[in-house]
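# Model the following, please.
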Amino acid sequence: MGAPTSFDSGELASLVLAEQLRTNLMADVSHELRTPLTVLESNLRAALDRVMPLDEAEIANLYNQTRHLTRLVNDLRELTLAESGHLPLEKVPTDLKALVAETIQTLEPLAMEKSVTLADEMPLLPQVTIDPFRIRQVLFNLLTNALRHTPASGTITVNGQASDAWITLSIQDTGEGLEPEQLAAVFNRFYRADKSRSRETGGTGLGLAIVKAIASAHGGEVEAYSNGKGQGSMFSLRLPRE
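Take a look at the predicted model:
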């Protein structure tokens, strides 16, 4: 028999973390995929049995279910990679003001559809060394979350500031706001502040968890603030300048 394998405390901690992430992933996949897969199976079975003909509306519904499943699987994969420290980052010096402007421009049609104003108040800041693709994803997730929770005639404002060591971006909305217990849970996987929102209308439930994981992968952090229901919310993203 060979000698028993020994691990130092760091290796053991990494193994424990990897196993916990694997267990969490399998539990999440099982829980979150069950409902949409059941809907797909039952609808297709009804069509095969000619109980329910597949008209255009039903085909569109099934297509939307498959799109949601695809988004969910992709989001779970990215989140697991980020949380395990294996998300590839291609860091380059980046102009955050330009990155914010591009992201706002992408979401402007959705904001107009919801009658919500996207206010770009970003000052000119020093360049920061980040993966622009991943931080654009963070901005997109934070802004779409704000749009989801801000009523018509509301405003979402993006601002930023620099210190010697950090660049801080803030996204503030005039939306629904959050209670203290919601603030503590808002970055958890599959957490939805509004329980009445379906998976289809409320996204995959992973957007803010991905935001936190990508921020951490950059050596940064993200926090949520609110004075309570009806008082709006602010999400603050801090990134190291180097």
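
# Please make it C-alpha for all contacts and neighbour counts, starting now.
Will do.

# How about the residue nearest the centre of the chain: what's its closest non-neighbour residue?
Relative to the mean C-alpha position of the chain, the nearest C-alpha, by CA atoms, centre = their mean, is the one of residue 207, at 1.5 Å. Using CA to CA, 6 or more residues apart in numbering and skipping the chain neighbours, the partner closest in space to residue 207 is residue 141 (5.6 Å).

# Which strand or helix spans that neighbour?
Per DSSP states H and E: residue 141 is located in helix 132-148.

# measure residue 130 to residue 176 for me?
Distance, residue 130 to residue 176, using CA to CA, to the nearest Å: 31 Å.

# cool, and residue 118?
Counting by CA to CA - residue 118 and residue 176 are separated by 16 Å.

# What are the boundaries of the strands in the chain?
Along the chain, counting by DSSP state E, strands occupy 92-94, 117-120, 128-130, 155-162, 166-173, 221-225, 233-240.

# Second chain to compare with the first, below:
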Amino acid sequence: MKKPMSLRLWVTLLCAALLTLCCLLLTVTNNFSAIRMADAIQAVPLLPAQSAELEGGVSLPMAELNVSDTIQQAQGTFHMQSLLAMVAILALGLFLIYWLVGKALAPLDTLARQIRERTAADLAQPVEIPDSGDEVAALALAFNQMSQRLNQVFVMQKNFSRNAAHEFRTPLAVLKTRIGLFRKKQDFHPQATLELLQIVEGEVDRLSAMVGGLLELTNLERASCGEQLSAGQLIRSAADQAAPQAEARRISIFVDAAPCTLAGNAELLRQAVYNLVENAVKYNPAGGAVHIAGRRDGEWFQIVVADQGPGIPEELRQRIFEPFFRVDDSRSRQLGGAGLGLALVRAIAEFHGGTVRIEENDTGVGSRFVLELPLFFHK
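You can find the predicted model right below:
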């Protein structure tokens, strides 16, 4: 592969071509003006030669002046001096251009060296931003921002791999242990066999739920988004779906939704709202309440789900939207779920051009999830 030309050399050659053109035009113009001036001088009529008388009556004629030869000699000298001056000025100009371009691009070379030395382990460490305030400083700032985003992606990928391995390992370990005990005891009575099958079925369902959640996360781009749906009906549908689970724990669900029309995929949006409501019911204390509100805010529609649960620590409020992340592993497993509900909510919100975030509840108890969706959405 041919080695590309450096930016410094490219700028120098470009300036050299322009400087050479300017010098040539200046030299040609000067020489043309000099020739015209010499021709004008040569066209001036000269007085005839006269004789001078010396003592003794001897006369000596004056030597005729060869004006034409003198003018041609002067023109040749002028041409040579012009060419030499042009070469000297051009050489000096090229040297100054090369030096100045190298000095101007020195911060870019420094930045390139720092970028080449960057690895996945130190992406979070920013590169030095020069104080010049020019395009190089803007480039360094943009690289730092990109590095931060890439570092966040790598961290999320690492956490996802660790959490996914942990989630899949648990049901597989349960299955392996139960099957091993069943084989060791050699107890093939119908009751023991039925208990083993129930355990196997439960763990297989858990694995299927996790796989299904991962497939939903990866297949969102194939969904259609041209449906028109009522925001109030969307919220009430999700509340009705979570009602049996709430009634079993004596939890009240209150809905206050303003009339509004949303655009998008009805099934995905219903799934996102239901996941938030189900999460609020699941972590709410028995006998508590869940409040669901829908209101318009400019060109956005906000769906707010507030609970009275234990709340989420501030340092973990961004991580709860990562796949398989759990604030309390033991309690989350007792309550069921694959650990993908909030991750799916964020994916659906971003797919529709919206966002989801968690805030502290106004009462100081529990959490409040805010799902923001654009009113005018086109995919």
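
# Tell me how the two chains score on TM-score.
Once superposed, the chains reach a TM-score of 0.81 (TM-score structural alignment, normalised by the length of the first structure), with 224 aligned residues with a CA RMSD of 2.8 Å.

# follow-up on the earlier one: Throw the strands of the first structure into CSV and include distance to residue 106 of the first structure, thanks.
Below are those laid out as CSV (distance: least, CA to CA, whole Å):
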stretch, distance to residue 106 of the first structure
strand 92-94, 18
strand 117-120, 11
strand 128-130, 20
strand 155-162, 14
strand 166-173, 16
strand 221-225, 22
strand 233-240, 20
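
# now those strands in TSV, with distance to residue 63 of the first structure and mean neighbour count?
Below are the strands of the first structure laid out as TSV (distance: least, CA to CA, whole Å; neighbours: other CA atoms under 10 Å):
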stretch	distance to residue 63 of the first structure	mean neighbour count
strand 92-94	37	14
strand 117-120	31	18
strand 128-130	36	20
strand 155-162	31	19
strand 166-173	32	22
strand 221-225	34	18
strand 233-240	33	22
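
# Figure out which of the ones you listed is closest to residue 31 of the first structure.
Of all those, strand 221-225 sits nearest to residue 31 of the first structure, with 26.5 Å by CA to CA.

# Now do the closest one and strand 166-173, the angle between them.
Strand 221-225 of the first structure runs at 30 degrees relative to strand 166-173, counting by axes from the mean of the first three to the mean of the last three CA atoms, to 10 degrees.

# Output the residue interval of the second structure matched by strand 221-225 of the first structure.
Using TM-score structural alignment, strand 221-225 of the first structure corresponds to residues 355-359 of the second structure.

# list the helices and strands the biggest helix by length in the second structure packs on?
In the second structure, assigned by DSSP state H, the helix with the most residues is helix 135-185. Here helix 135-185 of the second structure touches helix 106-116, helix 190-218, going by 3 or more CA pairs under 8 Å, 6 or more residues apart in numbering; DSSP states H and E.

# Apply 6 Å and report the result again.
Secondary-structure packing of helix 135-185 of the second structure (3 or more CA pairs under 6 Å, 6 or more residues apart in numbering; DSSP states H and E): no helix or strand packs against it.

# Distance check, the residue nearest to residue 207 of the first structure against residue 135 of the first structure.
Residue 141 of the first structure is 10 Å from residue 135 of the first structure, where distance means CA to CA.

# Show me what residue 64 of the first structure lines up with in the second structure.
Per TM-score structural alignment, the equivalent position to residue 64 of the first structure in the second structure is residue 202.

# how much space is there between its match and residue 244 of the second structure?
For residue 202 of the second structure, the distance to residue 244 of the second structure (CA to CA) stands at 21 Å.

# Quick one: residues contacting residue 117 of the first structure.
Shown in contact with residue 117 of the first structure (CA atoms under 6 Å, 6 or more residues apart in numbering): residue 155.

# now with 7 Å?
Contact partners of residue 117 of the first structure, counting by CA atoms under 7 Å, 6 or more residues apart in numbering, are 111, 154-156.

# And residue 301 of the second structure, by the same measure?
Residues near residue 301 of the second structure by CA under 7 Å, 6+ apart: 295, 372-375.

# counterpart of it in the first structure?
Aligned by TM-score structural alignment, residue 301 of the second structure pairs with residue 167 of the first structure.

# Excluding chain neighbours, what is closest to its match?
residue 239 (5.2 Å).

# Please look at the one you found and residue 165 and confirm they touch.
No: using CA atoms under 7 Å, residue 239 of the first structure is not in contact with residue 165; the gap is 8.6 Å.

# any shared contact partners between these two?
Counting by CA under 7 Å, 6+ apart, no residue touches both residue 239 of the first structure and residue 165.

# burial count for residue 89 of the first structure?
Per other CA atoms under 10 Å, the neighbour tally for residue 89 of the first structure reads 15.

# meant to ask about residue 182 of the first structure
The burial count assigned to residue 182 of the first structure is 17, neighbours taken as other CA under 10 Å.

# Surely it and residue 193 touch.
Yes: with contact defined as CA under 7 Å, residue 182 of the first structure counts as touching residue 193 (6.5 Å).

# What is the corresponding segment of the first structure for stretch 9-28 of the second structure?
Aligned by TM-score structural alignment, stretch 9-28 of the second structure falls on no residue of the first structure.

# How about that stretch, which residues are buried there?
Within stretch 9-28 of the second structure, the residues scored as buried using 16 or more other CA atoms under 10 Å are 12, 15-16, 19-20, 23-24, 27.
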